[in-house]
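[1] please work out how this folds:
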Amino acid sequence: MPDKKILTDSEIEIKEIYRQEDLPGSLDTKEQPGQFPFTRGVQPDMYRGKPWTMRQYAGFSTAEESNKRYHYLLSQGVMGLSVAFDLPTQIGYDSDHPLAEGEVGKVGVSINSIEDMHALFQGIKLEDVSTSMTINATGFILLSLYVAMAKQQGADLKKISGTIQNDILKEYAARGTFIYPPKPSMRIVTDIFEWCSDNVPKWNTISISGYHIREAGSTAVQEVAFTLSNGRAYVQAALERGLDINVFGKRLSFFFNAHNNLFEEVAKFRAARRMWATIMKSLGATDPRAMMLRFHTQTGGSTLTAQQPLNNISRVTIQTIAAVLGGTQSLHTNGYDEALSLPTEEAARIALRTQQITAFESGIADTVDPLAGSYFVEALTAELEQHAWDLIAKIEAMGGSVSALEEGFIQEEIARSAYDYQRKIETGDKIIVGVNRFRVDQPDNIPVFRVDDSIRKVQTQKLEALRNNRDPAMVDQVLQSLNDKASSGENIMPAVIEAVEYKCTLGEIADELRSVFGEHR
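    You can find the predicted model right below:
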């Protein structure tokens, strides 16, 4: 009887047993963590020095309600905040815009102005906390709001730390929350790189995101290849602007997904680090810190099931272990109920405890890269890396990520993988516990978290009050200044910060740039 053929979702065949002869010929057994090419980690001591940053992605309803959740999470041991924004905020509409109806405060917090930002971080000193903001098309506005608020707190901007996602290319490929066409969007990204290098040096100016590419249905190989191709495009755009790769390169960060195939995920993280170091070196980086792939991980939202949702605790635990064995710098763990709704407070606490138990009870964090030298993991790392390089070569042959997106290549590859994955579930070739095997008939009595539609009325009233208590002439003046700088090619960040300080709303700023750049369709 022939051996059963087992493939990962990336179509990498898994052998029945791995031996020394399966190790890649290129394996450097003397490679050290904290040194090029960083396969074994970006820090020499990794988690022995300090654990990864434990974040919990949170935001819903109004800024005031989200602020309560942040204080709760900080009291439970969260080390950094991670802000989710609602859909209108993500695509540049105020809460009273007709297109915002039914979406205000639903998938994240609603932020319209500097006043909302003050409410969101009430009682939190920005110098003392690292804040990640999952925002892209309007990332420059949210960063400006954060900077303006920090200034009003009297903070030293050189000490402010955090990240804006600011990865617009993956929006065209996988998510769809873009506003402007690709070229002006890339210009805004490089404006942020340039301004932050001089003014907020500890801020991570981009989180180049494979997470959403994976959520849209890509394989692990595609997640790495498409993400690093996008990263290369951002670096090349910054180099064309005349920026120093050894300066802005240190502030690039990445965002990856963690799925259920433990060893493929570990191999993915190790391969991605090695590949990015090689890419940055080829583009001219000489400072080792500019070659490091530092990344945040979130457990796989698309892997969670609405059926038997408590099973998701086990899935998230496996994914947590994969991220930690893979050397992540920060981690968000999903609530077990997120296939049903935003996480309840209890689900968020259990998700955080999963990280804490892994960090302090499992022993995984006691040594650096504990799976290094494993015949299986080293062979899988090398094979996954080679598949990813092959895919990157195809993208480069098209002219890079922007061209590949404009031609629809990346979107088609993701769609094909998503279809294949779903087909395997429906035929039973891929087992999902509780979905196509081991089902139960009784309903799950899981409490669900709901956001009331009345939030839009509250936000609209706040907007009316804001507009009645500001200087209309100054608003017109600063918005015209923004228009002039956008039209002339100057860096727009100083004008956006000035606009939010004079109480211009997010929607007004986004609309001003719509009038200059147009909208992507």
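[2] only C-alpha atoms for contact and neighbour calcs from this point on.
    Fine.
[3] and T163, what element?
    T163 is part of strand 162-164 when elements are defined by DSSP states H and E.
[4] same check on A277?
    Going by DSSP H and E, A277 is in helix 262-282.
[5] I'd like the next helix or strand past that helix.
    Following helix 262-282 in sequence, per DSSP H and E, is helix 288-291.
[6] in that following helix, what counts as buried?
    P288, R289, A290, M291 (16 or more other CA atoms under 10 Å).
[7] picking that back up, elements contacting the helix holding A277?
    helix 220-240, helix 288-291, helix 311-325, helix 375-397 (3 or more CA pairs under 8 Å, 6 or more residues apart in numbering; DSSP states H and E).
[8] those: which one's closest to F517?
    helix 220-240 (18.0 Å; CA to CA).
[9] so what touches that closest one?
    Identification of contacts with helix 220-240 by CA atoms under 8 Å, 6 or more residues apart in numbering yields 9-10, 169-170, 186, 189-190, 193, 208-211, 213-214, 245, 249, 256, 264-265, 268, 272, 276, 279, 384-385, 387-389, 391-392, 395, 400-402, 410, 414.
[10] could you also give me the structure for this next sequence, so I can compare it with the first?
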Amino acid sequence: MDNFTAHYEKWQERVRAEMKKRPERKEQFAASSEIELNRLYVPKNFDSAYMEKLGFPGEYPFTRGIRPTMYRGQLWTMRQYAGFGSAAETNQRFKYLLAEGQTGLSVAFDLPTQIGYDSDDPMALGEVGKVGVAIDSLADMELLFDEIELDQVSTSMTINAPAAVLLAMYLTVAEKQGASLERVRGTIQNDILKEYIARGTYIYPPKPSMRLITDIFSYCADEAPSFNTISISGYHIREAGSTAVQELAFTLANARAYIQSAVDAGLNVDEFAPRVAFFFNGHNNFFEEAAKFRAARRMWAKIMRDEFGAVNPKSQQLRFHTQVAGSTLTAQQPENNVVRVALQAMAAVLGGTQSLHTNAMDEALSLPTERSARIALRTQQILAYETGAADTVDPLGGSYFIESLTDELEEKAYDYLDKIEELGGAVQAVEQMYMQREIQRAAYHTQKKIESKEEIVVGVNAFQQNDEPAPDLLQIDESFVSAQHERLRELKQSRNALEVKHALKAVNEAARSNENLMYPIKEAVKVYATVGEIANELRDVFGEY
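    Down below sits the predicted model:
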């Protein structure tokens, strides 16, 4: 029996084992013409490079997907990003989306929360509840997830510098609901390097920020083993203007740095790496995006196996969430964004994403209305149930074009990775502004092409419409800000001030030692110390960047 056939039959055994744990959604998958669809398509004439570059789904190098049956066994998580105003308002939006068929939650926090300020801090003026929900304390987190069972739904939280604090709040709410932390699933973004590169919501300098991340890795490995401790993000790198190659390379460079930092801190790579996740952008160039996701899986598998010695296949798997590209949404003719979003989401599905957020058509103008949020969710549901895209594994695999693009993206990304290693790694490259300058150059080049009409943006530099009707936009009632201030004032009056004082002192002392910071932060959260108070204790020790 030749090598390929032997591998193929071994993979079929894995499929049968997988189906015992996760049965396929249907007994038979077929096209509309009643043509039965295979689970996987492979070359009729076997090329010896196939096993090295592609292999089989669920096996190294994972180019064709991280699970043997992919979406035939379980669809991607439909996780719409939501959050605005007060915790009570966002709780109602969460319940609405879940009732409409969303299968996971994704929390947007307001800017003060993201940079460690309470709603009543002068630095928060004008920003409370604007780009996400205002969370000041455990009381707000309890309200945010009121009547939502946290052991029944997975939650992604876009939070970075104060990720330890918000994670502690989330886990405490789960415990108060009676959930076992072993069953609580979700993801914190917790990716500080891309904040210095592209997004800007950092608080502390790089080195103490890296310590906070490794403390979370260690804590969750022991206390919340099903929770994803980091979502290493290329999304914001792409939103800042990078190319697909830069998004791929800089994200993996940052990932290397996090893994190395954890290993240097004494953690076993196979104990924490299975909970490392990624977050990529779904951009406009359909085939390039699908190839990018495939290249990312292959590169990460090789990095983890060959550079870090990871043996556990789950440590080698690149699991990722995709959000379609906000930077491609246009304020002009916003209905066109429905088409852009659908195509970007399709590329993510064909590329094998594990979860997906589809933007609403009006997000270039405001936070989405319920109607536009529903259309965005329906876009995913149509892709899942009506297009056949989920009926076979890696449907673009074997295309001459896709395989060539996958190889070229990988090659160019490794060129960047080699350059970053020459600079001393991702942290040093950030400090030397290398990645920032590369992104700025790419963004400038793209903008020049749009201005010269070398690159067409429909409705913006071509096919304009001068008499566009004004769309219906979501209006936020800002009276909630004074109510948020009052809630915070009442909380501080009603809590045990002595307990809070001792808990904050413990956070400060832990920051000055080598103690894992998650434990004292969680104790401070439990006695209703606020995000700003805990962040200020760490500012006192670490300083600001």
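[11] rewinding a little: which one of the buried residues of helix 288-291 of the first structure sits closest to I141 of the first structure?
    Using CA to CA, these come closest to I141 of the first structure at A290, 26.2 Å.
[12] that closest one matches what in the second structure?
    Structural correspondence for A290 of the first structure with respect to the second structure (TM-score structural alignment): S315.
[13] how about the nearest residue to that match once chain neighbours are set aside, what does it touch?
    Among residues not flanking S315 of the second structure along the chain, P274 sits closest, at 4.4 Å (CA to CA, 6 or more residues apart in numbering). With contact set as CA under 8 Å, 6+ apart, P274 of the second structure has these partners: N312, K314, S315, Q316, Q317.
[14] now the first structure: which of those match?
    For the contacts of P274 of the second structure, the aligned pairs still in contact in the first structure (both residues aligned by TM-score structural alignment, their matches' CA atoms under 8 Å) are K314, S315, Q316, Q317.
[15] check contacts around the last one.
    With contacts taken as CA under 8 Å, 6+ apart, Q317 of the second structure has the following neighbours: F62, I66, P274, R297, W300, A301.
[16] what's stretch 249-260 of the second structure aligned against in the first structure?
    Counting by TM-score structural alignment, stretch 249-260 of the second structure corresponds to residues 225-236.
[17] show me where the second structure has its strands.
    Taking DSSP state E as the criterion, the second structure contains strands spanning 77-82, 104-108, 155-158, 186-188, 227-228, 230-233, 276-282, 320-324, 355-357.
[18] relative to the first structure, and after superposing, what's the average distance for the first one?
    Meaning strand 77-82 of the second structure. With the two structures superposed, strand 77-82 of the second structure lies on average 0.4 Å from its match in the first structure, counting by mean CA distance after the TM-score superposition for the first structure.
[19] so that strand corresponds to what in the first structure?
    For strand 77-82 of the second structure, the aligned range in the first structure is residues 53-58, judged by TM-score structural alignment.
[20] from S302 of the first structure, how far out is the most centrally placed residue in the first structure?
    For the first structure, F255 is the residue whose C-alpha lies nearest the centre (CA atoms, centre = their mean; 4.3 Å). As for F255 of the first structure, its distance to S302 of the first structure is 16 Å (criterion: CA to CA, to the nearest Å).
[21] near the aligned residue in the second structure for D116 of the first structure, how many other residues are there?
    Using TM-score structural alignment, the equivalent of D116 of the first structure in the second structure is D140. Close neighbours of D140 of the second structure, defined as other CA atoms under 10 Å, add up to 22.
[22] what sits against D140 of the second structure?
    A87, A134.
[23] quickly note the distance from it to N359 of the second structure.
    Counting by CA to CA - D140 of the second structure and N359 of the second structure are separated by 26 Å.
[24] sorry, back to before: got the contact list for the residue nearest to the centre of the first structure?
    S207, I208, S209, G210, Y211, F295, H296, T297, Q298.
[25] shouldn't the second one be in contact with D167?
    Yes. Using CA atoms under 8 Å as the test, I208 of the first structure is close enough to D167 to be in contact (5.5 Å).
[26] nearest spatial neighbour of L171 of the second structure, skipping sequence neighbours?
    L181 (7.1 Å).
[27] from Y146 of the first structure, how far off is whichever residue in the first structure pairs up with the one you found?
    Aligned against the first structure by TM-score structural alignment, L181 of the second structure finds its counterpart in L157. Counting by CA to CA, the separation of L157 of the first structure from Y146 of the first structure is 10 Å.
[28] and what of D441 of the first structure?
    Distance from D441 of the first structure to Y146 of the first structure, counting by CA to CA: 49 Å.
[29] out of these two, which sits in the busier spot?
    Neighbour count, other CA under 10 Å: between D441 of the first structure and Y146, Y146 has more, with 22 against 6.
[30] to which residue of the first structure is M304 of the second structure aligned?
    Per TM-score structural alignment, M304 of the second structure is aligned with M280.
[31] quick one: its match and R289 touch, right?
    No. Judged on CA under 8 Å, M280 of the first structure makes no contact with R289 at a distance of 10.3 Å.
[32] nearest to Q475 of the second structure, of the strands of the second structure?
    strand 77-82 (15.1 Å).
[33] same for that closest one, what does it pack against?
    helix 87-99, strand 104-108, strand 355-357, helix 370-386.
[34] among those, which is the most enclosed?
    Sort those by mean neighbour count, taking mean count of other CA atoms under 10 Å, and strand 355-357 sits at the top with a mean of 24.
[35] what's it in contact with?
    76-81, 320-324, 345, 348.
[36] same check, this time on stretch 110-125 of the second structure
    Identification of contacts with stretch 110-125 of the second structure by CA under 8 Å, 6+ apart yields 83-84, 127-136, 159-162, 201-203, 481, 484-485, 488, 530-533, 535-536.
[37] the first structure: matching residues for that one?
    Using TM-score structural alignment, stretch 110-125 of the second structure pairs with 86-101 in the first structure.
[38] how long is the matching stretch from one end to the other?
    With CA to CA as the measure, stretch 86-101 of the first structure spans 12 Å from end to end.
[39] check stretch 243-260 of the first structure too.
    Using CA to CA, the two ends of stretch 243-260 of the first structure sit 39 Å apart.
[40] and that stretch, what's buried?
    Under the neighbour-count criterion of 16+ other CA under 10 Å, stretch 243-260 of the first structure has 243, 245-260 buried.
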